[in-house]
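Novice: Sequence and predicted structure are below.
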Amino acid sequence: MNLRIFSLFGVIAVALGATSATAPEATAAPRDKAFFQQVAGTWKGPGEIVAGKYKGTKFNCNLIGEPTPSGETGIKLDGTCRVGVFKQPMSAVITQNGRGYQGQFLDGAEGKGLDIISGAVNGDKVVVGINRAQLNGAMVASLRGNNTMNITISVKVEEQMVPVIGLTLDRDLDAIAVGSID
């Protein structure tokens, strides 16, 4: 499988972050922090490449979202996605940059990954702008309740956004620590 396409669908890792573009910074910060706390945790699920040369390719991802190491508003994501016997590490760091967000997937656009160039949260939906050389696109992640997230990655072709990847992640409830009362 072409590493660039595999890296493109790996950008699902960045779906767990952004900020509100319409709200004032003072009110957006607590709402953004709450959003990141809501999506932190262990997620897993299937996806499919829905357009392009690898249309129909199915994959599965296991991802863990945690607070950023620096404590800034944002998220750090690690995990893997698997296509058949091939396993690709996934990682992303997204941090607040003024009223927007910045970050990178894998080692960023200078390496084999992508740059996160913008982001916005609106209710239970996040939109993140992605870039690599002449490739521009967006990722939309929508929470469906507390335990399901649908993700669509689209790329810009001429003046139109074309969906290329779809993914549904479920919160891994088995990974949540459970205590007992004596």
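Specialist: Cool, got the structure. Numbering: from 1, shown residues only.

Novice: contacts, neighbours, all on C-alpha from now
Specialist: Fine.

Novice: Give me the longest helix you can find in the protein.
Specialist: The longest helix of the chain (DSSP state H) is helix 25-39.

Novice: Identify all contacting residues around the next helix or strand after that helix.
Specialist: From helix 25-39 onward toward the C-terminus, using DSSP states H and E, the following helix or strand is strand 41-49. Counting contacts by CA atoms under 8 Å, 6 or more residues apart in numbering, the residues outside strand 41-49 that touch it are 9, 55-66, 164-173, 175.

Novice: Skipping adjacent residues, who's closest to Gly74 in space?
Specialist: Closest residue to Gly74 in three dimensions, ignoring its sequence neighbours and counting by CA to CA, 6 or more residues apart in numbering: Thr95, at 4.4 Å.

Novice: which helices and strands does the helix or strand harbouring that neighbour pack with?
Specialist: Under the criterion DSSP H and E, the helix or strand holding Thr95 is strand 86-97. Where contact means 3 or more CA pairs under 8 Å, 6 or more residues apart in numbering; DSSP states H and E, strand 86-97 is packed against helix 3-10, strand 74-83, strand 100-105.

Novice: putting a second one here so we can go through both:
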Amino acid sequence: MTALRLASSVLAATAATVIGLAAPAMASEKDRKFFSSVEGSWSGPGEIVAGKYKGTKFVCNFTGATPGEKVGMSLDGGCRVGLFTQKMQASVEHQGRAGYRGSFMDGSDGTGLDVVGGKVDGSKVTLTLNRNQLNGAMLARLPDENTMTVTVSVLVDEQMVPVIGMNLKRVDRGAVGSVANR
């Protein structure tokens, strides 16, 4: 498995993340506000920080959008290692009592991951990831309106181990939303 394929398998939701999060029954206005703040163009470096491909660096470019009237987001773009680029696509939506659901690439039925839960808390979202026996989480944090940090972790021996880190900067003309009013 190439480093880029490993990165794409774990970057689910880069778009966006802890295992066993309880999904809220109703999405709040704060959730909607968080996801709208992800709209726009993002770019930045990342690195695989654990495992066989530890130390592999890559650069990602994403465009974030919200799904109309629903609460959630989609990210579309790709990550590059050297001359090779891997297309990335992720989406997550609030689905009533089922909470947050979505997929990265083609979900666990293909070569990607499923988003099986999630929670928005102020300026961050934590999404629960699953693929067969692989369980993990993606944490996306917006420390300010033009910066997004993403950490993807996997569950190993009942402990969450970070495997991918990314630092993205907004590259469009400005923030679409804001998480300043938490």
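Specialist: Good, I have the coordinates. Keep in mind it's a predicted model, so treat the numbers as computed, not measured.

Novice: about what we covered before: what range in the second structure does the strand holding Thr95 of the first structure sit on?
Specialist: Mapping strand 86-97 of the first structure onto the second structure (TM-score structural alignment) gives residues 84-95.

Novice: what's the offset of that stretch from the middle of its chain?
Specialist: Once both centres are worked out by CA atoms, centre = their mean, to the nearest Å, stretch 84-95 of the second structure turns out to sit 8 Å from its chain's centre.

Novice: Then stretch 126-135 of the first structure?
Specialist: On CA atoms, centre = their mean, the centre of stretch 126-135 of the first structure falls 11 Å from that of its chain.

Novice: that older thread, who are the contact partners of the residue nearest to Gly74 of the first structure?
Specialist: Taking CA under 8 Å, 6+ apart, we find Thr95 of the first structure in contact with 68, 72-75, 101-103.

Novice: Closest one to Ala29 of the first structure out of those residues, please.
Specialist: When these are compared for distance to Ala29 of the first structure, the smallest value, 7.7 Å, is given by Thr73; criterion: CA to CA.

Novice: The closest one against Asn97, yeah?
Specialist: No. With contact defined as CA atoms under 8 Å, Thr73 of the first structure and Asn97 do not form a contacting pair (9.2 Å).

Novice: the more surrounded of these two?
Specialist: Neighbour count, other CA atoms under 10 Å: between Thr73 of the first structure and Asn97, Thr73 has more, with 23 against 17.

Novice: For that one, what is the corresponding residue in the second structure?
Specialist: When the two structures are superposed using TM-score structural alignment, Thr73 of the first structure falls opposite Val71 in the second structure.

Novice: so that match touches Lys33, yeah?
Specialist: No. Using CA under 8 Å, Val71 of the second structure makes no contact with Lys33, being 9.0 Å away.

Novice: Spatially nearest residue to Gln95 of the second structure, not counting backbone neighbours?
Specialist: In space, Gln95 of the second structure comes closest to Arg101 once its chain neighbours are excluded; the distance is 6.8 Å by CA to CA, 6+ apart.

Novice: Now do the one you found: how many residues are near it, please.
Specialist: A count of neighbours around Arg101 of the second structure, defined by other CA under 10 Å, yields 21.

Novice: Check Gln159 of the second structure too.
Specialist: Gln159 of the second structure: 10 surrounding residues under other CA under 10 Å.

Novice: what does Phe35 of the second structure give?
Specialist: Using other CA under 10 Å, Phe35 of the second structure has 27 neighbouring residues.

Novice: Quickly note the distance from Ile75 of the first structure to Gly41 of the first structure.
Specialist: Applying CA to CA, to the nearest Å, one obtains 10 Å for the distance of Ile75 of the first structure from Gly41 of the first structure.

Novice: quick one on the thing from earlier: and the longest helix of the first structure, what's buried?
Specialist: Of the residues in helix 25-39 of the first structure, those with enough neighbours to count as buried (16 or more other CA atoms under 10 Å) are 25, 28-29, 31-33, 35-37, 39.

Novice: That one - contacts with which helices or strands?
Specialist: In terms of contacts (3+ CA pairs under 8 Å, 6+ apart), helix 25-39 of the first structure is packed against strand 74-83.

Novice: Tell me the residue in the first structure aligned with Arg32 of the second structure.
Specialist: The equivalent of Arg32 of the second structure in the first structure is Lys33 (alignment by TM-score structural alignment).

Novice: ok, its match - contacts?
Specialist: 73-74.

Novice: that older thread, okay if I get the helices and strands packed on strand 86-97 of the first structure as a markdown table plus distance to Asn131 of the first structure?
Specialist: As requested, these are exported to a markdown table (distance: least, CA to CA, whole Å):
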| stretch | distance to Asn131 of the first structure |
| --- | --- |
| helix 3-10 | 10 |
| strand 74-83 | 18 |
| strand 100-105 | 9 |
